[in-house]
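Enquirer: here is my input; please provide its structure:
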Amino acid sequence: MRMATTILLVRHAAHPLLGKVLCGRMAGVELDGAGRDQAARLGTRIAVRKPDALFTSSLSRARDTAQAIADASGLVVQPCEALDEIDFGDWTGARFDDLEGDPRWVRWNGERAKSCPPGGEPMQQAQSRVVAGIHQMKTSYPHGTVVAVSHADIIKAALLWCIGLTLDAHMRFDIDPASSSALVLWDGGGRLMWMNEGVTA
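Expert: All right, here's what the predicted structure looks like:
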């Protein structure tokens, strides 16, 4: 039997600015009550899978979600820069309603493979770093299960890489708060096992 690593890609739970503000790498974006409840239920579900390691983005909303998983599974939370949110540069902290009239925002959402947030990070660069991080997890846990707590666009970038689609296809599916998606990777290959499984499913 070939050795394989299961990577559970988990989006952080809900926070008060969700759907209103492009938070990006803003500091101090904490889970709200609904988010803490989501994270606790998510932790219980993930603990059943008996994961071997738990990594997280450095941002508060991801760390708090990861801590709920750690509390349920007995794991130690390990920071991983590869899982950090895209740097949205000048757009960080902007309201989505205000961005709608910006032609750069329209281009960013239609051409993720080529465009870049003003003063920020191209999604292609973000994809390269998260894929490199996933490969490192696979190397460290060649027949284990690893939980990686991150952000919607970063998870989308990883999934699109696995299934061989361009970043321009990022709008074809959603990654909801407190959802999990799973990749199974082995030397020379991998597959998507599930995507956007929510805590209420």
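
Enquirer: from here on, contacts and neighbour counts on C-alpha atoms
Expert: Noted.

Enquirer: OK, contacts around residue 84?
Expert: Contacts for residue 84 (C-alpha atoms under 8 Å, 6 or more residues apart in numbering) come out as 56-59, 150-151, 154.

Enquirer: and for residue 158?
Expert: By C-alpha under 8 Å, 6+ apart, the contact set of residue 158 is 127, 130-131.

Enquirer: name the member of the residues you listed with the most neighbours.
Expert: Neighbour counts for the contacts of residue 158 peak at residue 127, which has 25 neighbours (criterion: other C-alpha atoms under 10 Å).

Enquirer: buried residues, the longest strand anywhere in the chain. List them.
Expert: In the chain, with assignment by DSSP state E, the single longest strand is strand 189-197. By neighbour count with 16 or more other C-alpha atoms under 10 Å, strand 189-197 contains the buried residues 192, 195-197.

Enquirer: what residues does that strand touch?
Expert: 159, 162-163, 174-176, 179-185.

Enquirer: what's the farthest-apart pair in those?
Expert: Taking C-alpha to C-alpha, the two most distant members of those are 176 and 185; they sit 22.9 Å apart.

Enquirer: strands of the chain, residue ranges please.
Expert: Under DSSP E, the chain gives strands at 5-11, 53-56, 77-79, 145-150, 180-186, 189-197.

Enquirer: neighbours around residue 5, how many?
Expert: So residue 5, with other C-alpha under 10 Å, has 23 neighbours.

Enquirer: pretty sure it contacts residue 141?
Expert: Yes. Applying C-alpha atoms under 8 Å, one finds residue 5 in contact with residue 141, separated by 6.5 Å.

Enquirer: following up with a second sequence; could you model it the same way so I can compare the two?
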Amino acid sequence: MEQLFLVRHGETLHNVAGIAQGWNDSELSDKGRRQVRALAERLATHSPTAIFSSPLGRAMSTAQFIAEATSLEVQTLDDLREMNYGDWEGQSFLDVRRNDLDLYHRWVADPDLPCPSGESHNDVLHRMQRAFTAVHSARPVVVTHGTAIRIGATHLLGASIATSRHLAQDNAALNVFLRRGDRWVLKLWNDTTHCVEPA
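Expert: A predicted model of the protein is given here:
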């Protein structure tokens, strides 16, 4: 890879409700479809060479908009799935914190501690490392999820996994990384200017 377009799926109904989705799914909202249509039009101007996507529905729906705009086929990689939140999936994060604040804080602080019946931050890190290794294309678009992107970015930039907690990642955001020799350089982060709607 010489340039990587790392993008988050558009807004879903569960995103609006603040519900943890993880490996469960939720449809794109009307706003989410408008977001990814605008994202797809923007990406088409960058002449990407491939599209790789998480197989989860919200990511695939986003990837299909991009495929239509770029005339590229979507290739799926299981390793691009969102963090498996286990027993927390289907609950709001507000309820998770309210019901088990101590465990939630320990999970945030310890990258090796998994969610109940789910994954740890390091589990996601190892998956994202495998996913990036599997992407063989000059300028690929990689469609995935908020936590996966934040954790994957720490790998690309050689930062600690704890850094991921300080990175915002909005729906339909565009992130661009450039290859410079043996390292990645972040050119654009969490950009959603294509999503601006008329007042």
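
Enquirer: TM-score for the pair, please.
Expert: Remark: TM-score between the superposed chains equals 0.90 [TM-score structural alignment, normalised by the length of the second structure]; 192 aligned residues with a C-alpha RMSD of 1.6 Å.

Enquirer: hmm, back to that, list buried residues within the contacts of residue 84 of the first structure.
Expert: Neighbour counting with 16+ other C-alpha under 10 Å marks 56-59, 150-151, 154 as buried within those.

Enquirer: could these be laid out in TSV, adding distance to residue 201 of the first structure?
Expert: Formatted as TSV, these follow (distance: C-alpha to C-alpha, whole Å):
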residue	distance to residue 201 of the first structure
56	23
57	25
58	27
59	26
150	20
151	20
154	23
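
Enquirer: check contacts around the residue nearest the centre of the second structure.
Expert: The residue lying closest to the centre of the second structure (C-alpha atoms, centre = their mean) is residue 145, at 2.3 Å. Neighbouring residues of residue 145 of the second structure by C-alpha under 8 Å, 6+ apart: 7-9, 59, 80-82.

Enquirer: hmm, try it at 6 Å
Expert: Listed by C-alpha atoms under 6 Å, 6 or more residues apart in numbering, the contact partners of residue 145 of the second structure are 8, 82.

Enquirer: residue in the first structure paired with it?
Expert: Pairing criterion TM-score structural alignment: the partner of residue 145 of the second structure within the first structure is identified as residue 151.

Enquirer: quick one, helices of the first structure?
Expert: 33-47, 60-73, 96-99, 103-110, 123-140, 152-163 (DSSP state H).

Enquirer: now render those helices as CSV, adding distance to residue 26 of the first structure.
Expert: Listed next are these as CSV, based on distance: least, C-alpha to C-alpha, whole Å:
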stretch, distance to residue 26 of the first structure
helix 33-47, 17
helix 60-73, 9
helix 96-99, 15
helix 103-110, 19
helix 123-140, 17
helix 152-163, 15
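
Enquirer: list only buried entries from the contacts of strand 189-197 of the first structure.
Expert: 159, 162, 175-176, 179-185.

Enquirer: of the residues you listed, closest to residue 136 of the first structure?
Expert: Nearest to residue 136 of the first structure among these is residue 185, at 11.5 Å by C-alpha to C-alpha.

Enquirer: show me what that closest one aligns to in the second structure.
Expert: Using TM-score structural alignment, the partner of residue 185 of the first structure in the second structure is residue 179.

Enquirer: which non-adjacent residue is nearest its match?
Expert: Counting by C-alpha to C-alpha, 6 or more residues apart in numbering, residue 179 of the second structure lies nearest to residue 2, which is 4.9 Å off, once chain neighbours are set aside.

Enquirer: residue 120 of the first structure contacts residue 89, correct?
Expert: Yes. Between residue 120 of the first structure and residue 89 there is a contact at 3.9 Å, judged by C-alpha atoms under 6 Å.

Enquirer: who are the contact partners of residue 50 of the second structure?
Expert: Contacts for residue 50 of the second structure were tallied using C-alpha under 6 Å, 6+ apart; they are residue 140.

Enquirer: what's the answer for residue 31 of the first structure, then?
Expert: The neighbourhood of residue 31 of the first structure, defined by C-alpha under 6 Å, 6+ apart, consists of 14-15, 61.

Enquirer: okay if I get those as TSV plus neighbour count?
Expert: Formatted as TSV, those follow (neighbours: other C-alpha atoms under 10 Å):
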residue	neighbour count
14	24
15	17
61	26
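
Enquirer: the aligned residue in the first structure for residue 73 of the second structure: neighbour count?
Expert: Taking TM-score structural alignment for the superposition, residue 73 of the second structure sits opposite residue 76 in the first structure. Counted with other C-alpha under 10 Å, residues neighbouring residue 76 of the first structure total 15.

Enquirer: out of everything not next to it in sequence, what's closest to residue 76 of the first structure?
Expert: Once flanking residues are discounted, residue 76 of the first structure sits nearest to residue 70: 6.1 Å by C-alpha to C-alpha, 6+ apart.
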